[in-house]
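Enquirer: Need a 3D model of the following:
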Amino acid sequence: MIERRPDGSVEAELRAVEFGHRAGAGFDRLFLSAAFRSTITPDGGHTQRSRLAPPGDTARGLWLALDHLYPGLVRDFGAADLMIGAPECRSWMRVRAVGHRRWDVTTSGPRDIWAEIQDVAGRWRAAGESDVFRLHFDADGSQRASSPNGALTWQLSPGETGDSR
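Expert: Prediction:
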């Protein structure tokens, strides 16, 4: 539903859906290449133990927000463990369960993808774990998405909405 307000602003609803959180176009945004996956080795990177659970596949609002707040991440859906890479800077992260409520988190490269995920996870929980966001198109041309309670908000670039401004 799209609503135009008396002040000229427009609002719409954005719903996170399965596999719908990949902003932008291009095959490279959907899958990690075989060459990149070959750089992710069991003994590569730095491993730390965590009691923080990785986000589940059903946390669609979190994945949607992560894609916008920390662009360039690509998940390897074919991996047995949670594996995410940032091909542009050659960073990657792998999370493997090692016991009851314990995970080994291995990271490599200049980006700390695990910290990025945990940042968004905390903000998403504060937003009530919403999978529905409001899109705001203000009369001044600014565009943003926000959770119903406003706790999780991000700016949209013109290319994400199809607006050529």
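Enquirer: Could you use CA atoms for every contact and neighbour count after this?
Expert: OK.
Enquirer: Residues contacting the longest strand along the chain, please?
Expert: Counting residues, the longest strand found in the chain (DSSP state E) is strand 91-99. Outside strand 91-99, the residues within contact range by Cα atoms under 8 Å, 6 or more residues apart in numbering are 40, 54, 81-86, 103-114.
Enquirer: Narrow those to those that are buried.
Expert: Using 16 or more other Cα atoms under 10 Å as the burial test, the contacts of strand 91-99 include 40, 54, 82-86, 103-108, 111, 113-114 as buried.
Enquirer: Let me know the closest of those to Gly20.
Expert: Nearest to Gly20 out of the buried ones among the contacts of strand 91-99 is Ile84 (Cα to Cα; 16.3 Å).
Enquirer: just the helices in this protein please.
Expert: 34-37, 60-69, 113-126, 158-161 (DSSP state H).
Enquirer: Please provide the structure for the following sequence as well, for comparison with the first:
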Amino acid sequence: MSYTVQRIPSTLVRLLAPRGRLLVHVTTASPSWPGLAVVERTAQGTVRGALRAVEFAHRAGHGVDRIWLTEELRHRIATEPGTRRFASARDMPSVGDRGFWLAADHLLSGLVRDFGAEHLAIGAPGCGSWLRTVPVGPGWEVAADGPRDIWAELQGLADRWREAGSPHCYRLDITEDGCQRVSSPCGALAWQLPVPRPVAEGVIS
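Expert: Okay, here's the model as predicted:
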């Protein structure tokens, strides 16, 4: 059975033979925006990789703590007026812009999208913040609540993502000391995959 992990298991990378390829689903604690890591070892022994945004992934693996939208938070997002209500003409990446949402998963941690909602709806279970949008004309009607300004966070990252060329696929560099760095092709948008936790004997890391 295959599982989603938060970083590429170093043991599996070491086991790659020349011209070998490893496919691993990668995610954060949020189940919303997974990626597929493709790691290859060239005939010369060099390891290279890519992280691609995908729609679905396997279930979470060992040591991955998931966050979810509770029914209570879903209800609040759907029905409450919110303490911040405004109209915005700013463009927002679509559901199909998975490269943006993959970056959001890693750079705007703690967010979970409600894919059951008709329009964009996101909650932050850790602090109870939420965002609800409805398209109106060329823009959006936005309602939000909680200490996080999710709309501003998304817009700030959207600007960075577009400046980086709106990538769908990211470069994945794995160094000999275990560092795993994800970056856009131009290098303008980047993040590190988390360092491994200590694991029990017999568990692949």
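Enquirer: what's near enough to touch the alignment partner in the first structure of Phe100 of the second structure?
Expert: Counting by TM-score structural alignment, Phe100 of the second structure lines up with Leu62 in the first structure. Contacts for Leu62 of the first structure (Cα under 8 Å, 6+ apart) come out as Pro55, Val120, Ala121, Trp124, Glu129, Ser130, Asp131.
Enquirer: same thing with Ala144 of the second structure?
Expert: Contacts of Ala144 of the second structure by Cα under 8 Å, 6+ apart are Pro81, Gly82, Thr83, Arg84, Arg85, Ser129, Trp130, Leu131, Arg132, Ile150.
Enquirer: Go again with 10 Å.
Expert: Contacts here follow Cα atoms under 10 Å, 6 or more residues apart in numbering; on that basis Ala144 of the second structure touches 77, 80-86, 121-123, 129-133, 150-151.
Enquirer: And it, what's its match in the first structure?
Expert: In the first structure, Ala144 of the second structure lines up with Thr107, judged by TM-score structural alignment.
Enquirer: Just give the closest residue to its match, not the sequence neighbours.
Expert: Excluding its sequence neighbours, the residue lying closest to Thr107 of the first structure (Cα to Cα, 6 or more residues apart in numbering) is Met93, at 4.4 Å.
Enquirer: The second structure: which residue goes with the one you found?
Expert: Mapped onto the second structure by TM-score structural alignment, Met93 of the first structure lines up with Leu131.
Enquirer: same question, Arg123 of the first structure
Expert: Looks like Arg123 of the first structure aligns to Arg160 there (TM-score structural alignment).
Enquirer: what's the most distant pair in the buried ones among the contacts of strand 91-99 of the first structure?
Expert: Every pair of these checked by Cα to Cα; the farthest is Ala86 and Trp103, at 20.8 Å.
Enquirer: Show me what counts as buried in stretch 81-88 of the second structure.
Expert: Using 16+ other Cα under 10 Å as the test for burial, stretch 81-88 of the second structure gives Gly82.
Enquirer: Correction: the previous question concerned stretch 91-105 of the second structure.
Expert: For stretch 91-105 of the second structure, using 16+ other Cα under 10 Å, the buried residues are Met92, Pro93, Arg98, Gly99, Phe100, Trp101, Leu102, Ala103, Ala104, Asp105.
Enquirer: same question, stretch 83-103 of the first structure
Expert: For stretch 83-103 of the first structure, by 16+ other Cα under 10 Å, it's 83-87, 91-97, 103.
Enquirer: Need the distance between the two termini of that stretch.
Expert: Start-to-end span of stretch 83-103 of the first structure (Cα to Cα, to the nearest Å) is 13 Å.
Enquirer: how far out from the middle of the chain is that stretch?
Expert: 14 Å (Cα atoms, centre = their mean, to the nearest Å).
Enquirer: With stretch 108-123 of the second structure instead?
Expert: Mean-position distance between stretch 108-123 of the second structure and its chain equals 12 Å (Cα atoms, centre = their mean).
Enquirer: residue nearest the centroid of the second structure?
Expert: Asp105 (2.4 Å; Cα atoms, centre = their mean).
Enquirer: you'd agree it is up against Glu153?
Expert: No: between Asp105 of the second structure and Glu153 there is no contact under Cα atoms under 10 Å: 11.9 Å.
Enquirer: Tyr170 of the second structure versus the residue sitting furthest away from the middle of the second structure, what's the distance?
Expert: No residue in the second structure sits farther from the centre than Gln44, which is 32.0 Å out by Cα atoms, centre = their mean. Distance of Gln44 of the second structure to Tyr170 of the second structure, computed by Cα to Cα: 23 Å.
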